[in-house]
Structure formats: structure tokens, C-alpha cells
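Undergrad: Curious how this folds, go ahead:
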Amino acid sequence: MPHDHHDDSHPHSLLPPDPALRVKALETLLERKGLLDPAALDEIIETYAHKVGPKNGARVVARAWVDADFHKALMSDATEAVSQMGFYGRQGEHMVAVENTEALHNIVVCTLCSCYPWPLLGIPPGWYKSDAYRARVVREPRAVLADFGVELPKGQKVRVWDSTAEVRYLVIPRRPAGTDGLSEEALAALVTRDSMIGTGLALLPDGAQT
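TA: As a prediction, the model looks like this:
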């Protein structure tokens, strides 16, 4: 749902205030006991952060841009639509697609933890889990967007969606102008991880942001 309140009864309120520190401590302990190879872990993280995950989401967005029937299905039931493309599983059980338009820009946060659609975007970036992002984007989303280099027209509204353990969101960025002749694969290359969170825009064919 759009962010409009802070519910202390949310399951996330039971989590420690800084789970990232606890994860790091566990990681350090496993390394010392020889149960975890840091190099292998780094490779896994790199794969999910920059290779596997975001490419999946980009394929979903590109198909929504070119296939009207898929677009309709995605906006109606994103979980089912992306499952049909083979993207499902833990951290992606209940998906909702929200679409950017000329009048509205969407941005996603998890104010209480770091809920994120892993099957589509991989693992969340460090800034997504930071206290600074989680707090500021709710209060001053335009300022946060500016920090990411995104300047929106004054008339375009910004809506912040708060991910939970029950619902995760995928932002469908606006299709760049001048891309009518591009293939679905070429369009997917224009879709960035940040554009699917809402902290970025899709790229133009020359590599610049729209």
C-alpha cells in the first residue's frame, strides 16, 4: 500500500533495530570457523545484485512495454504474470506492479526492514536498507530522487510505496521516447535496477536517463 502510516503491530517491528549488523556478525563468525568462503560469497552477491535479478525484472518491464495483453495481466495480478515468465519464489510471493506515468512517479521503500522482490531484482542494494533512505524517502521523496540525479517535472506527483513481508512492489518505468523500433531484448537493456525501484529512470538508447 502507499505509505501513509507507521504500524508498530507490523511483524517487522519484532526485528532487531539493525539486522544488518547481526548478519555481518554471523558472516564474520562463519568465516572464522572456515564455513564460509568470502570470495564465493562476494561472487554470489555480485551475481544477484547486478546480473541475475535486475535482468529478470528488466525482461518483465520490456515485455509490458511491447505486449498489451501482458501489460494488462501484470497490472491486474503481477504475481501470476511474472510467474508465467519463470520468476517466482521466496521474497517474491506477492508482487504488485505500479506504473510511472506523465502525471505520477512511483518509488519503493521498506520503512521497517528491507523487503525487496529478490526474484526480479536480486538482493537489495546497501542504500535501500539504510536508515537514511528508509526515513528520508517518506518525508522528502523529491530530495532523495535529486540525490540519485532524478529531477522530476514540478507537476508530476510522487507516490511512495511501503513494501512489507506480505507485498513487494515493482515499478514499471516510462518507456523512453524514440524506442519504437527496438526489440524486446534491446528495450530490456534500457531498464535499470534503480528504475524498477523508482530511484532512477529508464535509459535512452544512447545511455542517458530519460
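Undergrad: going forward, measure contacts and count neighbours with C-alpha atoms only.
TA: Will do.
Undergrad: can you give me the strands for this protein?
TA: 95-99, 104-109, 157-162, 168-172 (DSSP state E).
Undergrad: What distance do you get for residue 107 to residue 42?
TA: 28 Å (C-alpha to C-alpha, to the nearest Å).
Undergrad: So for these two, which sits in the more crowded spot?
TA: Taking other C-alpha atoms under 10 Å, residue 107 and residue 42 do not tie; residue 107 has more neighbours (26 against 10).
Undergrad: Surely the more buried one touches residue 198?
TA: Yes: Residue 107 is within contact range of residue 198, at 4.1 Å (criterion: C-alpha atoms under 8 Å).
Undergrad: Now for the two: what residues contact both?
TA: residue 171 (C-alpha atoms under 8 Å, 6 or more residues apart in numbering).
Undergrad: Alongside the first, I'd like the structure of this one:
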Amino acid sequence: MPNPQAQNQFPFSNDVEPLDDHDHDHDHAPVNDDEAYWTQRTAVIQKLLEAKGYFTAAEVRQEIERQDSVTPMLGARLVARAWVDPPFKARLLADGKAACHEMDIDTVEINRLEVVENTPSVHHVVVCTLCSCYPRAILGYHPPSWYKSTAYRQRVVIDPRGVLEEEFGTLLADDIEVRVMDSTADTRYLVIPVRPDGTDGWAEEALIPLVTRDSMIGVALAQTP
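TA: Below you'll find the predicted structure:
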């Protein structure tokens, strides 16, 4: 019968010494066992797939670098352009993916990109009530932890004003209508925040730093000059 140990080129874990031989006391730094487990599991699966020829280590590295290059700056560029270019804003609101293509932003992985505009009378905030659907192609591949949390996903639908004020310090006037946009597997949302006062005449490049990730989700306002 073949030796299973010899067949496994990438063992998931090595044998460890029994704890009975550990006869001295010392302090141990806390370890996140779950994180260590999944990190090791991911590495083993990657090596197995590389050995089967599905991809190479270099291709994995390139994909990681590609994902790391996608940041909220892409979304900020869209917003800043919309602030200074009304025809572009109209196209962005009508067809988000097409407008992204105009600016060489790749949104192929997003089936449908809905862009909504905050105004002095209406404020949009985005959530995914089922999981954590997020426009990664324009806001980055790592959504904030609070966006994925059950507390945010459940409460913002019921009490959006309370969440904005208590969790993010975003105060809205009572006469502003708050609309909650629920992302799905097919549809992602991008919020165009209200352009800050005092920025009339500013160039597009100067406006980009005022647009934050949270303002494009709707839990915050754009930065003031």
C-alpha cells in the first residue's frame, strides 16, 4: 500500500511534540489560530494548483499587485470629473460602466454599476444586507470591516440617520431625505457626494483628495478645503 505521507508533497501541518515534554513556564504572545490556519491552508492550496499547472507563482504575484493597485482613488477620479464636467456627470449617472470606460477604469467584474448623486435635499448611503457586495473595481479590493459587519448591515436599513450620526459623526439636517441603497450580486453602487463649499473654480486634480472612500459609500461627507 502506498505511503500517504510520501504521496503528499505539501503536508498541511507538521508533527508537533507532545505538550507533556513542556516542563517550563513562560508567557506566550496571543496567537490568532484562525488566521494562522487559513494562511497556511491558502498557501498549501496555492502550491497544489501551481503543481497542477493552473497558474504560476509569478501570475499569483501579478494578480495580487493588480488588486493592490485598485484603490478608492479610482472612484475619487470619477467623482472629481463629475463635479467639474456636467456632461460627464450625466453620462456617469446614466451608465456607470460606460463612463468608467471613458476614463480607462476596468469594471469588467461589475455587472451593473449604479451611480447616485447626493444633493442638498437627498443623501444616499450604501449597504449590502445579504453579504458584503462592494464596487471593488473602483473602491479597492478590501472593503472596510464595518461595511461587512452584521451590525452595520442590519441597523443602517432600520435607522440610517442614527448610524450616520453615532458611528460616523455625519450629521444631516432633518429636511434631508436619506435613501438606503442595497447592493446585490448584480448591482454595485457609487455615491457622488455633495461638492464642498469653497471649491468653485478648483481644478479636477485639486478636488480628488477631497473625495474619500466613506463619502462614496455615503456614510460621510466629502472633505472640506
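Undergrad: ok, for the spatially most central residue of structure 2, nearest residue in space, not its chain neighbours?
TA: Computing the C-alpha centroid of structure 2 and ranking residues by C-alpha atoms, centre = their mean puts residue 143 first, at 2.5 Å. Excluding the flanking residues, the one nearest residue 143 of structure 2 by C-alpha to C-alpha, 6 or more residues apart in numbering is residue 134, at 6.9 Å.
Undergrad: Tell me which residue of structure 1 matches up with residue 80 of structure 2.
TA: Taking TM-score structural alignment, residue 80 of structure 2 has residue 62 as its aligned residue in structure 1.
Undergrad: and if you look at residue 99 of structure 2?
TA: Checking TM-score structural alignment: residue 99 of structure 2 goes with residue 81.
Undergrad: Can you tell me which of the strands of structure 1 is most buried?
TA: strand 168-172 (a mean of 26; mean count of other C-alpha atoms under 10 Å).
Undergrad: In contact with residue 71 of structure 2, which residues?
TA: Per C-alpha under 8 Å, 6+ apart, neighbours of residue 71 of structure 2: 138-141.
Undergrad: and residue 89 of structure 1, how far is that from residue 99 of structure 1?
TA: Distance, residue 89 of structure 1 to residue 99 of structure 1, by C-alpha to C-alpha: 23 Å.
Undergrad: do you know which of the strands of structure 1 lies nearest residue 129 of structure 1?
TA: When the strands of structure 1 are compared by C-alpha to C-alpha, strand 104-109 sits nearest residue 129 of structure 1, at 8.7 Å.
Undergrad: Which strands or helices does that closest one pack on?
TA: The contact analysis (3 or more C-alpha pairs under 8 Å, 6 or more residues apart in numbering; DSSP states H and E) places strand 104-109 of structure 1 against strand 95-99, helix 131-139, strand 157-162, strand 168-172, helix 193-197.
Undergrad: mind redoing it with 6 Å?
TA: Packed against strand 104-109 of structure 1 by the contact rule (3 or more C-alpha pairs under 6 Å, 6 or more residues apart in numbering; DSSP states H and E) you find strand 157-162.
Undergrad: mean per-residue distance, the strand it packs on to structure 2?
TA: The superposed strand 157-162 of structure 1 is, by mean C-alpha distance after the TM-score superposition for structure 1, a mean 0.4 Å from where its aligned residues fall in structure 2.
Undergrad: Map residue 158 of structure 1 onto structure 2.
TA: Aligning on TM-score structural alignment places residue 158 of structure 1 opposite residue 178 in structure 2.
Undergrad: before we move on, what about residue 128 of structure 1?
TA: The alignment partner of residue 128 of structure 1 in structure 2, by TM-score structural alignment, is residue 147.
Undergrad: Return the residues in contact with the counterpart of residue 190 of structure 1 in structure 2.
TA: For residue 190 of structure 1, the aligned position in structure 2 is residue 210, judged by TM-score structural alignment. Residues in contact with residue 210 of structure 2 (C-alpha atoms under 6 Å, 6 or more residues apart in numbering) are 222-223.
Undergrad: Nice, that's everything, thank you.
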